[in-house]
Structures are given as structure tokens and as C-alpha cells.
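got a predicted structure here, sequence first:
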Amino acid sequence: MKLILASNSPRRRQLLTDLGVPYTVRLQEVDESFPAHLQRAEVAEYLAAHKASAYRADLAPEEVVLTADTIVCLDNDVLNKPADATEAIQMLTRLQGRAHDVFTGVCLLRGDGQQVVFSDQTRVYFRSLSRSEIEHYVHKYTPLDKAGAYGAQDWIGMVAVTRLEGSYFNVMGLPVHRVWDELVKLGGNEWLPVA
């Protein structure tokens, strides 16, 4: 079997590389809007499945495409990627001093049509941050490609995240433990790295 990663995220690429699963990257532009009635994990799963559907017609029988979408939820508000630095500062101002949830939805779609969609949740606790800390992070690290306007692996993760309940890798953008379990169900030991 051949794994196709349908993501431009350097973090997802690094996590799969570290897992030792060979993959190739294949990208397509996909609309990332979602129905307004969906909430929390439903949004992440919907977007992952929606992205995978764009690859359905092009998959060979032995290929498996992996799509994922990470969202940050503060209460019931979904904080996706900020449009600009001002919105990033607003998001981080809302998150500071509070706990929020990170959901990553994943879809694995085989060329034979078999599909599995799942999500993982991590609760993230932020300490209170000053306006200057928030502005420093946004202007130096430009987190416009990150849900909730932050990356846990960045400077702000080191200074703001006080506690996690769940998978750290899920916050980075891929619940690797769950992905591995599902890949094994789809392809058995075929995914084990060659020594």
C-alpha cells in the first residue's frame, strides 16, 4: 500500500516522517468552509472527509490518502486560521488565561473506496499573557497558517501552555497514535518501517 499525505503542513510531514511511514505528498485546493450547524469535533471530521473526497477519483487501488484538519474551540466558537495579524492577536487575547480544546479530524480513504473518519481531542491550558507577549509572538512567528493563531511547538507553546490533557501531537496537527492504529487496520504490518 502507498500512503498519500494531502497536506501542505510541515508539522504533519514531520510527524509522519518521525513515525517512519513512507509517504508522498499530493496537493489539491479544497474549499474549507463548513455548514454552520456543525460543532466542535464534527467540524474537524467534516473538513477532513471533505478534503479526502477531492482525491477519490484519482486514487489507485493500492493508495491511501490521509487528510486532516485541526481546529481550536473556545467554548463553542471555532477559531480557524486567522486572516491577518490583527485577527491573530484577537484570537490569542481570547485564549490567554483560559482552557480550550483542539480537535483534529482525520480521514483515511483507500483507492478501493474504504474510508475511515475520526477525530481526537486535546484540552490545552494557557496561562495569562501580556499584550506585548502576544504581539511579540504574532509579529515574530506569523502564525497565520495555524488554527487558533498558535503552534504548540512554537515560542508561545513554551511560555503559555501550562498543561495538556490528551495528545500533544494532536495539537501539532496529527493524532499520530490514532493514525497508526487505523493504518494498521487498513494495511496490517505493511506500514512498519524497514530496518
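In hand now; what should we look at?

for the rest of this, base every contact and every neighbour count on C-alpha atoms.
Noted.

in stretch 32-51, what counts as buried?
40-51 (16 or more other Cα atoms under 10 Å).

now, those residues that are in strands?
Nothing among the buried residues of stretch 32-51 maps onto strands, per DSSP state E.

of these, closest to Gln114?
For these, the closest approach to Gln114 (Cα to Cα) belongs to Ala49, at 12.2 Å.

name the SS class of the nearest residue in space to that closest one that is not next to it in sequence, please.
Leaving aside its chain neighbours, Ala49 sits nearest to Cys107 (5.4 Å; criterion: Cα to Cα, 6 or more residues apart in numbering). Three-state call for Cys107 (DSSP: H, G, I helix; E, B strand; the rest coil): strand.

ditto for Ala60
coil.

just to check, it is in contact with Leu109?
No: when contacts are counted by Cα atoms under 8 Å, Ala60 is not listed as touching Leu109 (11.0 Å).

so these two - more neighbours on which side?
Leu109 (25 against 13; other Cα atoms under 10 Å).

this is the other structure I want to compare:
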Amino acid sequence: MKIILATASPYRKRAFAALGIPFTAEGSGVEEDFEGRPGNPEELVLVLAKKKAEAVAKNHREGIVIGFDSVGLFEGAVLEKPESEEELFERLKDLSGKSHEFITGVHMINVSSGRFLSKAVKTKAFFRVLKDEEIKKYISEDPDYGTFAVGYDPWNHISSSFAERIEGSYHNLISGVPLEAIVEMLYEMGFRLTKN
């Protein structure tokens, strides 16, 4: 059974590739801002992951399509992707020495049967106290910061040292692909890692 990821994200593709399961990937084209968008962060990521998976599933007759969406939460507020270096600097100053949550919605569809599964996975990251110099170095080295839900890349650059401790899925935090949950969901959908 083939696997299709409903994403254009190189980070998500790289993370899923670690499983050693063959897959293809395609962007969904789903707009993340829409009328009736849920205010509850967990509901929001589940709705968007479902929309993305359904959009890609329409292009296929078989296989399992997996959609994702992620948001960051800090002190109860959703962290939108930062739009400027100044906004990112202030964001990272706020997160310094504190914790934030990263929530990913995963929606899986078996295209031929129509069966689906959804799950929201939460990871809590605890930042050490950051120096202004570190924040400035990160901002100057990573032109892609605006692609990350919280605003920093936890895998590369100096920012990979920002979180001193996490609770939950490491893979969720670094890539928005909670591999542990995904493997369990694949088994529940009838997918097997081997042909025997």
C-alpha cells in the first residue's frame, strides 16, 4: 500500500523518510485562513490536517494519505509564523527561560476504503535563558524562520540548542511529524512494514 504525504514541506518529508517507508509527497494547496476557522488550537490543527489530506486524496484511487498541520502555543495564545526579524526577536525573547507547546494534527485516509483516523499530538518545550547575541545569530543565519509555526528551527543552527528539555514527541517538535503516533496509526489502518 502506498503512502502519500499531503505536504510540500522539506522538513516533514525529511522526517518521514527516517522511517524507511517509501512514500511520495504533494502539496495540498489548502488555505490556512478560512471563514469559520476554529479558535481552539487542537481543533484547528485537526481541521486543517483533514482538509489537506482530503485535498490530496482526491487525486488518488488507492493508498494512505497523511495530512499535517501544526501550531505553537505560548501562555494560551497561538503563535503565528513571524513576519519580520523584529517580530521573531521579540518572540524568542518572550520564550526565553519559559515553556511553550507545539501541537500537530495528523489526519490519515485510506483512499480505497474511505477509512480515516485523526490525532492531535502535543509536545512541550522548555527554553533555557537565551542571550540576545544567540537570537541575533539565529535570525541572521536562517532566512526560512517564517516557515516554522513557532518561528525557530529546532533542528538546525544555534536554535537547535534553545530547548533544554521537552515533554512528548521529539519528532513533533523538530519537524511537525510525530513519528511515534504515525507508526501506530499506520498499523491501525492495516499498513505493515514488511510484506510477511
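Yep, it's here. The model shown is predicted, which means the values in this text are computed figures rather than measured ones.

ok, and the closest non-adjacent residue to the counterpart of Thr122 of the first structure in the second structure?
Applying TM-score structural alignment, one finds that Thr122 of the first structure aligns to Thr123 in the second structure. Distances taken as Cα to Cα, 6+ apart place Gly168 nearest to Thr123 of the second structure, at 4.5 Å, with adjacent residues excluded.

that older thread, now, which of the buried residues of stretch 32-51 of the first structure sits nearest Asp101 of the first structure?
Arg40 (8.6 Å).

I figured the closest one hits Asp75, correct?
No: judged on Cα under 8 Å, Arg40 of the first structure makes no contact with Asp75 at a distance of 9.1 Å.

quick one: the helices in the second structure?
10-17, 41-57, 85-95, 132-141, 170-175, 179-188 (DSSP state H).

so for Val150 of the second structure, which of those sits nearest?
That would be helix 85-95 among the helices of the second structure, by Cα to Cα, at 8.6 Å.

same for that closest one, what does it pack against?
Applying 3 or more Cα pairs under 8 Å, 6 or more residues apart in numbering; DSSP states H and E, we find helix 85-95 of the second structure packed against helix 132-141.

now with 6 Å?
Using 3 or more Cα pairs under 6 Å, 6 or more residues apart in numbering; DSSP states H and E as the contact test, no helix or strand touches helix 85-95 of the second structure.

what is the neighbour count of Phe23 of the second structure?
By other Cα under 10 Å, 16 other residues sit near Phe23 of the second structure.

how close does it get to Lys2 of the second structure?
6 Å (Cα to Cα, to the nearest Å).

counterpart of the residue nearest to Thr123 of the second structure in the first structure?
In the first structure, Gly168 of the second structure lines up with Gly166, judged by TM-score structural alignment.

same check on Glu26 of the second structure?
Using TM-score structural alignment, Glu26 of the second structure pairs with Arg26 in the first structure.

ok, now how distant is its match from Arg163 of the first structure?
35 Å.

could you do Ala85 of the first structure as well?
Look at Ala85 of the first structure and Arg163 of the first structure: by Cα to Cα, they are 26 Å apart.

go on, Arg127 of the first structure?
Between Arg127 of the first structure and Arg163 of the first structure the distance is 9 Å, computed by Cα to Cα.

same drill for these two, tell me which one is more crowded.
Neighbour totals were compared for Arg127 of the first structure and Arg163, and Arg127 leads with 15 against 12 (other Cα under 10 Å).

what's the closest non-adjacent residue to the more buried one?
Nearest to Arg127 of the first structure is Gly97, by Cα to Cα, 6+ apart, at 4.5 Å.

so how many other residues sit close to that neighbour?
Neighbour number of Gly97 of the first structure under other Cα under 10 Å is 16.

pretty sure Tyr125 of the first structure sits against Ala99.
Yes: at 4.3 Å, Tyr125 of the first structure counts as touching Ala99 under the criterion of Cα atoms under 6 Å.

what sits against Pro38 of the second structure?
Leu44 (Cα atoms under 6 Å, 6 or more residues apart in numbering).

who's in contact with stretch 130-150 of the first structure?
Taking Cα under 6 Å, 6+ apart as the rule, stretch 130-150 of the first structure contacts 71-72, 79-82, 88.

among the residues you listed, who's most crowded?
Using other Cα under 10 Å as the neighbour criterion, Val72 leads the contacts of stretch 130-150 of the first structure with 30 neighbours.

center of the second structure - which residue?
The second structure has Gly176 as the residue nearest its centroid, 2.2 Å off, counting by Cα atoms, centre = their mean.

contact partners for that residue?
Contacts of Gly176 of the second structure (Cα under 6 Å, 6+ apart): none.
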